[in-house]
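>>> need a structure here:
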Amino acid sequence: MTMWVFGYGSLLWNPGFEVDAQQVGVMHGYARSFCMRSIHHRGTSEHPGLVLALDETKDARCKGVALRVKAGAEPETLAYLRERELISSAYLEKNLDVHLSSGEVIKAVTYVIDPDHVQYCHLDLEEQAQVIARAVGDRGPNTDYLHNTAGHLVELGIEDGDLNWLSARVKALCS
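Below you'll find the predicted structure:
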């Protein structure tokens, strides 16, 4: 059976597994948001950063990329993703519908925020920029995560006004 993974953040530029094909797609009912405090990859317990998550929101839609896993690599890919994405249990793993640009609807492994988890947060854009500008975790500066994601969305032709604003604001804060 074909395995798809929905990328909306770092999976866009660092999937970490062999991708057989990819296609832009839309997931309904979820919004891309810096609503998860990062205490591992892009921050620490003492100085959390922020990472993107899909926040369940009525009438929202998130445009991202469906990544088809190379045939035969499904078990190790799923194990890898669980180790990477479920590090603190703030994400929930779900198989959700993605509407591909080809018109096809597929099920994709997707990591969404658990709104009851302690790492879940809602900050306004300026607060997000202030956190991202100074946070660093074991995978590097939070700024790298933001700029890589925003840049790849632009390359893919995916408009995300909030990420574009955040990227420009964080660059200004860091200069």
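>>> going forward, measure contacts and count neighbours with C-alpha atoms only.
OK.
>>> can you tell me how far residue 166 sits from residue 60?
Residue 166 sits 20 Å away from residue 60, going by C-alpha to C-alpha, to the nearest Å.
>>> Following up with a second sequence; could you model it the same way so I can compare the two?
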Amino acid sequence: MWLFGYGSLTWKVDFPYKQRVVGYIKGYSRRFWQASVDHRGVPGRPGRVVTLVGSENPEAQVWGAAYEILPQHEAEVTKKLNIREQRFDTRLEMTMYDAEDQKLPHPVMVFVGTSQKELFLGDAPLETLAKQISECHGPSGPNYEYLFQLAKFMRMEVPEAKDEHLFQLEKAVKNILLNINVKFVSSS
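Model prediction:
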């Protein structure tokens, strides 16, 4: 089994895997449109995490990391992910491409939160997203840490990749935090 992560699974892996491949899927955009009431926010004050939304551009890319899960670990990893990724109501099998634009010979499983689920928040103005992310905190830590770690993954692993939504949001959140004098570790 291969699992593709495009959010916290790019930088917070808490399961055994054989190998990790950085690459992308096509036809989607990564957006902070999913509520988190169990990790980066709480009920009544949800944080925001990423989900995938279809793109009008079939060549649009969402970069992430895929993990090969050995058969003897599939049940354990699936059980753990069913809890960790419970806010995502859909699992899709997708084609992934590596950094050299080569199609992987196997599909990857991807967790996606769709608009059919109550935790799907949808789009909002950049300022609204930034304010919510800068203010929310959950059992896994501040919501902005999630954003900064994802931006750091992109800068370190695929610096040539474009993710305008991610980097504009990161800049807006950092500006808010600086204005209220919050200390954070830079992801740059």
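>>> Of residue 166 and residue 60 of structure 1, give the one with the bigger neighbour count.
Just comparing residue 166 of structure 1 and residue 60: by other C-alpha atoms under 10 Å the higher neighbour count belongs to residue 166, 22 against 13.
>>> Could you find the closest non-adjacent residue to the more buried one?
residue 129 (5.9 Å; C-alpha to C-alpha, 6 or more residues apart in numbering).
>>> wouldn't the one you found be in contact with residue 164 here?
No - the pair residue 129 of structure 1 / residue 164 is not scored as a contact, 11.3 Å apart, by C-alpha atoms under 8 Å.
>>> quick one, which of those two is more surrounded?
Each of residue 129 of structure 1 and residue 164 has its neighbours counted (other C-alpha under 10 Å); residue 129 has more, 25 against 17.
>>> What's that one aligned with over in structure 2?
Per TM-score structural alignment, the equivalent position to residue 129 of structure 1 in structure 2 is residue 130.
>>> so where does its match fall, helix or strand?
helix 126-135 (DSSP states H and E).
>>> Average separation of that helix from the aligned part of structure 1, please.
Following the fit onto structure 1, the mean deviation recorded for helix 126-135 of structure 2 is 0.8 Å by mean C-alpha distance after the TM-score superposition for structure 1.
>>> Name the residues that touch that helix?
32, 47, 48, 142, 143, 144, 169, 170, 172, 173, 176, 177 (C-alpha atoms under 8 Å, 6 or more residues apart in numbering).
>>> Count the residues that sit near the closest residue to the fifth one other than its chain neighbours.
The one in question is residue 143 of structure 2. Leaving aside its chain neighbours, residue 143 of structure 2 sits nearest to residue 40 (4.8 Å; criterion: C-alpha to C-alpha, 6+ apart). Residues lying near residue 40 of structure 2 (other C-alpha under 10 Å) number 24.
>>> Please determine how far the residue nearest to residue 166 of structure 1 is located from residue 82 of structure 1.
28 Å.
>>> and if you look at residue 26 of structure 1?
22 Å.
>>> Between these two, which has more neighbouring residues?
residue 26 (20 against 16).
>>> what does the more buried one align to in structure 2?
Under TM-score structural alignment, residue 26 of structure 1 pairs with residue 24 in structure 2.
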